[in-house]
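Asks: Quick one, what's the 3D model for this:
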Amino acid sequence: MLKKLLITGASGNLGVMCRTGLKPLAETIRLSDRDGVTDAASHEEIVHCDLADKDAVEALVEGCDGIVHLGGQSVEAPWDTVRSSNIDGVFNLYEAARKSSVTPRIVFASSNHAIGFHPQTERLDAKSLTRPDGLYGVSKVFGEAMASMYHDKFGIETACIRIGSCFPEPKNHRMLATWMSDRDFFALIERIFLVPSLGCPIIYGASANSGSWWDNREVAYLGWQPQDNAEAFRAKLDAQMDPPGKDDPNAVYQGGAFCADGIHEE
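Replies: From the prediction side, this is the model:
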């Protein structure tokens, strides 16, 4: 069991899920976001922090032996917004980890948008080239590179999870390939913190979907066995909406509609 687990982005959708789902992993869970986190339980600490504030991030990370880094900009946005949260913020987090009196093991919430321009007809593994589908995707590629460098140079272990679509159920037909259930996500994080030696792997964050585009054989050593399959929701989706047309980005690219989005300006 971890002594102190930090969850950044604790007021976001994934953060709220993890606040409950990861409770068994640590004696104390430190919850952080710029705002919106309230009502600490007896095993929780709340620390409001802007990831762009280097000194504040160093204080936030100090003493934590595990970090689940969900914080930052979570969708496409103008560059200044992406840079502040996902570029400067990631650098600040890793510098804080380097300087901490306890070297933490880190879960970095990367994204399928780091490889979004790959076609859906291509099966990807950890060695596949990154093909980001927007500025947000570029920031996730940057985060994976930072994790790699801090591992090679300083021995900080990080699991970079290219999260697909983590919702209670798939919202569209594309998500039949990318969906990850909350219980499979929690099980993955548990294995990341329990495995004796982690390294700095790339992991595709998806359940055992019949139509998956992703191959996780290189991280079999984690012992993660996802249990759920988005195929169980196909009939419900078919009743709610038509599948996308063959030329629709949601049917062509792994990143879906992000590939058709323009550059967001202020």
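
Asks: alpha carbons only for contacts and neighbour counts from here, please
Replies: Will do.

Asks: Next, the contact list for the closest residue to residue 261 other than its chain neighbours, please.
Replies: Spatial nearest neighbour of residue 261, chain neighbours left out: residue 134 (7.6 Å); criterion: C-alpha to C-alpha, 6 or more residues apart in numbering. Going by C-alpha atoms under 8 Å, 6 or more residues apart in numbering, residue 134 touches 76, 113, 258, 259, 261, 262, 263.

Asks: repeat for residue 132
Replies: 113, 114, 115, 116, 117, 138, 141.

Asks: repeat for residue 104
Replies: Residue 104 neighbours (C-alpha under 8 Å, 6+ apart): 64, 65, 66, 67, 97, 156, 157.

Asks: The stretch 151-266 of the chain: helices as residue ranges?
Replies: When secondary structure is read from DSSP state H, counting those that start in this stretch, the stretch 151-266 of the chain shows helices at 175-178, 182-194, 234-240, 249-252.

Asks: Deepest-packed of the ones you listed, please.
Replies: When the helices of the stretch 151-266 of the chain are scored by mean count of other C-alpha atoms under 10 Å, the highest mean neighbour count falls to helix 175-178 (a mean of 26).

Asks: Sequence B follows; please return its structure for comparison with A:
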Amino acid sequence: MPAPRTVLVTGAAGGLGTLMRGLLPAYGHQLRLFDAAPIEGAPEAVTAELADTRALRAAVRGSDAILHLAGISAEAPFGEILRSNIEGTHHLYEAARAEGVRRVVLASSNHVIGWTPSPRGEFPLAPGELIPIDTPRRPDTYYGLSKCFAEDLAQLYWDRHGVETVSVRIGACFMEPTSVRMLSVWLSPGDGARLFHAALTAEDIGHTVVYGSSANTRIWWDLTTARAIGYEPRDDSEQYAPGLIAEQGEPDPRNPEHSRLGGPFVTHPPRHRLPPS
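Replies: Model (predicted):
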């Protein structure tokens, strides 16, 4: 499909949303911003909760595509996850259906398979050792569970209503990795923008699930489906490996935080600190 003229970005005030606000316009996308929190320097942004279906539908109206980043991005009590991530995502898809928007890029998460054992072996892993996209889902938290729901909702809206989605199982998108685990799942902001642009513009995607990380030497999962939609990662976390390993040590396979893909989410999941978008 041609590059969308207008992309609605939900969760635009969050960490990932802030990064993408600075990077995606270079790909020709005009961004429309939506978040529960005001966005400094963006008076045109819509400040509303996903539960405000009237404001949400008005924001969706006239958009060519949606980059859905809103929601709680760490663990929280189930009621909060239900309202923000589950009901909020349903509101988003209903608005897209009602307004005729046919492309959504959904921020899913690696935590949908958080209890999956982390691959072990010498890096780089052989292709057969990488975690495939059809690995059975094993969420590590209510947060991970909400992303399982979001992926299934995306499939339903494709099958029933023709709304296409790329569900991106994001690893960790920060300026640089901050832990040894993150060396395997890091998505650089530049690669994040490249991946989201590919997801916004690829043709005939139906509902496609992809892993979101850079071309890390220590990568755990298979990027085949991401490359199939046109994603070509350029960055690698390996330059940060010596410092992080010297500071934190090598992973201990007896520690569930090291032996499971979800890391600390499987034992002491971090609580969210910001109000949900």
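
Asks: before we move on, the earlier item: reformat the helices of the stretch 151-266 of structure 1 as JSON lines; add distance to residue 46 of structure 1.
Replies: Putting the helices of the stretch 151-266 of structure 1 into JSON lines (distance: least, C-alpha to C-alpha, whole Å) gives the following:
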{"stretch": "helix 175-178", "distance to residue 46 of structure 1": "32"}
{"stretch": "helix 182-194", "distance to residue 46 of structure 1": "21"}
{"stretch": "helix 234-240", "distance to residue 46 of structure 1": "38"}
{"stretch": "helix 249-252", "distance to residue 46 of structure 1": "38"}
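
Asks: Need the buried ones from the contacts of residue 134 of structure 1 selected in ChimeraX.
Replies: This is the ChimeraX syntax for the buried subset of the contacts of residue 134 of structure 1, where burial follows 16 or more other C-alpha atoms under 10 Å:
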select :76,113,258,259
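
Asks: coming back round to it: let's see if you can find the most crowded of the contacts of residue 104 of structure 1.
Replies: Neighbour counts for those, by other C-alpha atoms under 10 Å, peak at residue 97, which reaches 28 neighbours.

Asks: That residue in helix, strand or coil?
Replies: helix (DSSP: H, G, I helix; E, B strand; the rest coil).

Asks: separation between the residue most central in space within structure 2 and residue 268 of structure 2?
Replies: The residue lying closest to the centre of structure 2 (C-alpha atoms, centre = their mean) is residue 107, at 3.0 Å. Using C-alpha to C-alpha, to the nearest Å, residue 107 of structure 2 is found at 22 Å from residue 268 of structure 2.

Asks: Contact partners for whichever residue in structure 2 pairs up with residue 12 of structure 1?
Replies: Matched by TM-score structural alignment, residue 12 of structure 1 corresponds to residue 14 in structure 2. Counting by C-alpha under 8 Å, 6+ apart, residue 14 of structure 2 makes contact with residue 70.

Asks: Relative to residue 83 of structure 2, how far out is residue 14 of structure 2?
Replies: For residue 14 of structure 2, the distance to residue 83 of structure 2 - C-alpha to C-alpha - is 18 Å.

Asks: same deal with residue 15 of structure 2?
Replies: In terms of C-alpha to C-alpha, residue 15 of structure 2 sits 21 Å off from residue 83 of structure 2.

Asks: number of nearby residues for residue 5 of structure 2?
Replies: Residue 5 of structure 2: 13 neighbours (other C-alpha under 10 Å).

Asks: Tell me which residue of structure 1 lines up with it.
Replies: Checking TM-score structural alignment: residue 5 of structure 2 goes with residue 3.

Asks: quick check, that match in a strand?
Replies: Yes - counting by three-state DSSP, residue 3 of structure 1 falls inside a strand.

Asks: just checking, it touches residue 64?
Replies: Yes - using C-alpha atoms under 8 Å, residue 3 of structure 1 is in contact with residue 64, at 7.3 Å.

Asks: Map residue 35 of structure 1 across to structure 2 for me.
Replies: By TM-score structural alignment, residue 35 of structure 1 lines up with residue 37.

Asks: Just want to check the distance between the spatially closest residue to its match that is not a sequence neighbour and residue 109 of structure 2.
Replies: Spatially, and ignoring its direct neighbours in sequence, residue 37 of structure 2 is nearest to residue 47 (6.1 Å; C-alpha to C-alpha, 6+ apart). The gap separating residue 47 of structure 2 from residue 109 of structure 2 is 25 Å, by C-alpha to C-alpha.

Asks: thinking again about what came up before, considering the contacts of residue 134 of structure 1, which are maintained in structure 2?
Replies: By both residues aligned by TM-score structural alignment, their matches' C-alpha atoms under 8 Å, the contacts of residue 134 of structure 1 still in contact after alignment to structure 2 are 76, 113, 258, 259, 262.

Asks: Identify the residues contacting the residue of structure 1 most remote from its centre.
Replies: Distance from the centre of structure 1 peaks at residue 239, with 30.2 Å (C-alpha atoms, centre = their mean). Contacts of residue 239 of structure 1 were listed using C-alpha under 8 Å, 6+ apart, and none were found.

Asks: what does residue 217 of structure 1 give?
Replies: residue 125.

Asks: How about the one 5 residues further on?
Replies: Contacts for residue 222 of structure 1 were tallied using C-alpha under 8 Å, 6+ apart; they are 191, 192, 195, 198.

Asks: Tell me the residue in structure 2 aligned with it.
Replies: By TM-score structural alignment, residue 222 of structure 1 lines up with residue 229.

Asks: now do residue 129 of structure 1
Replies: Checking TM-score structural alignment: residue 129 of structure 1 goes with residue 136.

Asks: what about the helices in the stretch 1-150 of structure 2?
Replies: Under DSSP H, counting those that start in this stretch, the stretch 1-150 of structure 2 gives helices at 15-23, 53-60, 78-81, 88-99, 142-161.

Asks: The longest one packs against which elements?
Replies: The elements that helix 142-161 of structure 2 packs onto, with contact taken as 3 or more C-alpha pairs under 8 Å, 6 or more residues apart in numbering; DSSP states H and E, are helix 78-81, helix 88-99, strand 103-109, strand 164-170, strand 207-212.

Asks: which parts of that helix are buried?
Replies: Here helix 142-161 of structure 2 shows 142-151, 153-155, 157-158, 161 as buried, counting by 16+ other C-alpha under 10 Å.
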